[in-house]
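[1] got a predicted structure here, sequence first:
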Amino acid sequence: MTENVQSFVDDRLAKRNAVLLALAQALGGASASIVIATGPLVGYMMLEADKSLATLPVSTMVLGTAFGTIPAGMIMRRFGRRVGFMGAALVAVFAGLLASFSVFQDQFYLFALACCLSGLAGAFVQQYRFAAADTASNAFKSKAISWVLAGGVLAGVVGPQAVILTKDLFDPILFAGTYLAQAGLALIAFVLVAFIRIPRPPRISHAQAGGRPLGQIMSQPRFLVAVACGICSYALMSLVMTATPLAMIACGLSETDAALGIQWHVLAMFGPSFFTGNLIGRFGKERIVSVGLALLAACSVVALMGVELTHFWTALVLLGLGWNFGFIGATAMLTDTYRPEERNLVQAVNDFLVFGFVAAASFSSGALLNFFGWDTVNMLVFPFVVLCLALIGWLVLAERKAVTTV
């Protein structure tokens, strides 16, 4: 059976694909947590003069994901999910090898390029959850997505544990072995995605589908608020998360402490996904986004209370929970703004905007930490949280007024 046939519903095939993609997510998705946990530390060690660029590797990874979102969709529409995923896994293998080589050679910008390639491959990994639902019935789609999200939870464990087990493999060259391990994990993911079978849907343009002009969609108040909340939830999380490993090391904690902190953070990011949808259904999208924003603020409150290990780990867990509620809730709000035929275009535009701002946040994180300190990084969270809460309040009041007027 080839991928050139039209889409069809087959839950047996969907279950098989979901299991493979969940395992691939656990391995291939670990690249992001590896770069997050070690990228700033590697950058700090390589840079002799301007330490403010230490977070550039994480920023280039996020930029790679941002710029890869639209090409990923185009490639998979043209060649199918399997070809796209296999090609991306090979890019991830090469990125890991290049990163390890650059660490051995002490080449900072080459290392940043390798992280960018990891992010590019990560743009395809972001599509795993959608691919799992491609052949699923309506009754099984949510379960298929949940299985892949479970792989995301495992990725949060696999990545940091790979760091802990391999960081001293080529002592005294710290983390060189970690990126070889990243390449190995991506190679296993390549083997897994080679066995998925997903039919490729017929190609159809946005105009043929009868979609509205993009400007009309983007001018909706709900679209603007949803994108703003999505950007703030993700960008604020990135701002604090990227600076945290550096801040922990500066406060006398170890690389293992930092890696375990990132592990708990990623678990907090993805773990609640199994019930966040139920909470949204019960309490509403706007309330869940508001709770997520409040948790982001709580993260900064805890971080400002002290610099002990418990402060950093607690803050990272709150940061992950805040991202989960804020970003997933904002994504759910976004789904109210487009028609089925407009879905791919609007999702791509949203992801491009979100990851663009996330890259800017992660890049500025290092400079802010270097020049102004850890407290300033956390203080910056509060005005953006207040702004987004105000936007949500304005939207709710405006929509209520529109209903009563009608």
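    Received the coordinates, thanks.

[2] all contacts plus neighbour counts: C-alpha atoms, from now on.
    Noted.

[3] tally of neighbours for residue 254?
    14 (other C-alpha atoms under 10 Å).

[4] please apply the same query to residue 204.
    10.

[5] repeat for residue 213
    By the criterion of other C-alpha under 10 Å, residue 213 has 11 neighbours.

[6] tell me how far it lies from residue 54.
    41 Å (C-alpha to C-alpha, to the nearest Å).

[7] which stretches of the stretch 151-300 of the chain form helices?
    Counting by DSSP state H, counting those that start in this stretch, one finds helices in the stretch 151-300 of the chain at the ranges 176-193, 214-218, 221-250, 255-270, 273-283, 285-305.

[8] Throw those helices into CSV and include mean neighbour count and distance to residue 123, thanks.
    Shown next, in CSV, are those (neighbours: other C-alpha atoms under 10 Å; distance: least, C-alpha to C-alpha, whole Å):
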stretch, mean neighbour count, distance to residue 123
helix 176-193, 24, 14
helix 214-218, 13, 22
helix 221-250, 24, 15
helix 255-270, 23, 17
helix 273-283, 15, 19
helix 285-305, 23, 24
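
[9] nearest to residue 80, of these?
    Taking C-alpha to C-alpha, helix 176-193 is the member of the helices of the stretch 151-300 of the chain nearest to residue 80, at 12.0 Å.

[10] now do that closest one: which elements does it pack against?
    Counting contacts by 3 or more C-alpha pairs under 8 Å, 6 or more residues apart in numbering; DSSP states H and E, helix 176-193 packs against helix 11-28, helix 30-46, helix 81-105, helix 138-166.

[11] what about residue 252, distance to residue 61?
    Distance, residue 252 to residue 61, by C-alpha to C-alpha: 27 Å.

[12] ok, structure two:
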Amino acid sequence: MTSISITDQFDDGAARRNALVLAAAQAVGGASAPIVVAMSSLAGFYLLGEDKSLATLPVAFYIIGVAMGSIPAAHLMRMIGRRPGFQIGALGGLIGGATAAYAVVSGQFWLLCMGTALTGMGGSFVQQYRFAAADTASAAFRPKAISWVLAGGVITGIIGPQIVIFTKDALAPIPFAGAFLAQIVLACAVIVILGFLRIPKPIVAEAAHGGRPMRVIVSQPRFLVAVICAIASYGLMSMVMTATPLAMVACDHSQTDATLGIQWHVIAMFAPSFFTGTLIARFGHERVIAVGLLLLVGCGIVAIMGISLAHFWGALILLGVGWNFGFIGATAMLTETYEPEERTRVQGLNDFLVFGFQAVASLAAGAILNAYGWNTLNIVIFPVVALCFVALAWLWWAGDRRPTA
């Protein structure tokens, strides 16, 4: 393998181009996630018998797939590079969508879970688009590069739910299966878009597992706080988002209302990305994360206040914006804790932890909603956010903070 110097990789012109390509791939490839979130819990409810407590399990399996695929995805791209790795990952969405569609047609709940898990494994590659955007970026441009990629999710928020609305009954009288089949088309489009990506193959030191021992990296206070805040932001978002379609239908809102609620939520997740990177550069990671956490608290308060359509949609929008500030802030903070030759190992571990906890949160959503109700599920937000504020305060008092621009 040809060696490439680390400094040669920092080219903000190339980083801008790659960020735009990855934003387009995010817009299309990321659309599988809202399809799974909007449809798989309802499909699970449709396939299950009298006990509906496992209805959110297909969503949990999707997130388990993301978690389980994170470290193998990072390892594969360390060996062969970002572009071919991402293109291979897109096949997961294709195979997963086909499997889920067949599961609904054939009435097999556990096969549906397998299909969403395969989609999740493909999604583990999509989640690393944000890190790939930072590969060739300077430290100053890195938060913006990450934000640009996630800004592609605005289109995701439109594409995914609209695909659900127009395809869920394509195989009537069997519901939901058509939406899963649409993932095949999305995966093929992503493979074409990724052909325009230009990121150097891994440097020799990186491919050879160079850099500090992992125990040294994870012992940094900044690493620990970044991971804790990322886990909390994603876990709380997933728990509330997963349960919302079921809660809305239980409160006599229509499936279309629930799907449109997810659409507004996904748009709220990604629309702030157009300026989140600028906010981070201006105010620092810690302040942006803190605002995100406060917005998550706002989501819980609005959700508890009532069960009208405005309450559900308002809570979902606050949930999305809170996730954006918390997760992008934590991701940008994480990029300061490793050297270039350590990046894929650290990124893989981070995503494994984040999406592993997200899977637990998603699985718990159905059980909490079924056993204790919608209000109790939202109350869980408050102690988790309090823990994150304690972590941020510890980082501040430890003196491990970065000056703002």
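    On my side now, so go ahead. Model, not experiment: these values are computed from the prediction.

[13] more neighbours: residue 252 and residue 61 of the first structure, which one.
    In this view residue 252 of the first structure and residue 61 are compared by other C-alpha under 10 Å, and residue 61 has more residues nearby, 28 against 11.

[14] that one touches residue 123, doesn't it?
    No. The pair residue 61 of the first structure / residue 123 is not scored as a contact, 10.0 Å apart, by C-alpha atoms under 8 Å.

[15] what helix or strand is residue 370 of the first structure on?
    Assigned by DSSP states H and E, residue 370 of the first structure belongs to helix 343-372.

[16] quick one: average offset of that helix versus the second structure, please.
    Its matched residues in the second structure lie on average 1.1 Å from helix 343-372 of the first structure after superposition (mean C-alpha distance after the TM-score superposition for the first structure).

[17] tell me which of the helices of the stretch 151-300 of the first structure sits nearest to residue 334 of the first structure.
    helix 221-250 (5.5 Å).

[18] what angle do that closest one and helix 30-46 make?
    50 degrees (axes from the mean of the first three to the mean of the last three C-alpha atoms, to 10 degrees).

[19] and the gap between the residue most central in space within the second structure and residue 99 of the second structure?
    Centroid check for the second structure by C-alpha atoms, centre = their mean gives residue 127 as the closest residue, at 5.9 Å. As judged by C-alpha to C-alpha, residue 127 of the second structure and residue 99 of the second structure stand 21 Å apart.

[20] repeat for residue 110 of the second structure
    According to C-alpha to C-alpha, residue 110 of the second structure and residue 99 of the second structure sit 11 Å apart.

[21] try residue 270 of the second structure
    As judged by C-alpha to C-alpha, residue 270 of the second structure and residue 99 of the second structure stand 28 Å apart.

[22] residue 52 of the second structure now?
    Computed as C-alpha to C-alpha, the residue 52 of the second structure to residue 99 of the second structure distance reads 22 Å.

[23] those two: who's more crowded?
    Neighbours were tallied for residue 52 of the second structure and for residue 99 using other C-alpha under 10 Å; the higher tally belongs to residue 99 (24 against 16).

[24] which ones are touching the residue nearest to that one when sequence neighbours are not counted?
    Spatial nearest neighbour of residue 99 of the second structure, chain neighbours left out: residue 115 (4.8 Å); criterion: C-alpha to C-alpha, 6 or more residues apart in numbering. The contact partners of residue 115 of the second structure, by C-alpha atoms under 8 Å, 6 or more residues apart in numbering, come to 95-100, 103.

[25] highest neighbour count among those?
    Going by other C-alpha under 10 Å, residue 100 tops those with 34 neighbours.

[26] relative to residue 363 of the second structure, how far out is that residue?
    Distance of residue 100 of the second structure to residue 363 of the second structure, given as C-alpha to C-alpha: 18 Å.

[27] cool, residue 275 of the second structure as well?
    From residue 275 of the second structure to residue 363 of the second structure the distance is 32 Å (C-alpha to C-alpha).
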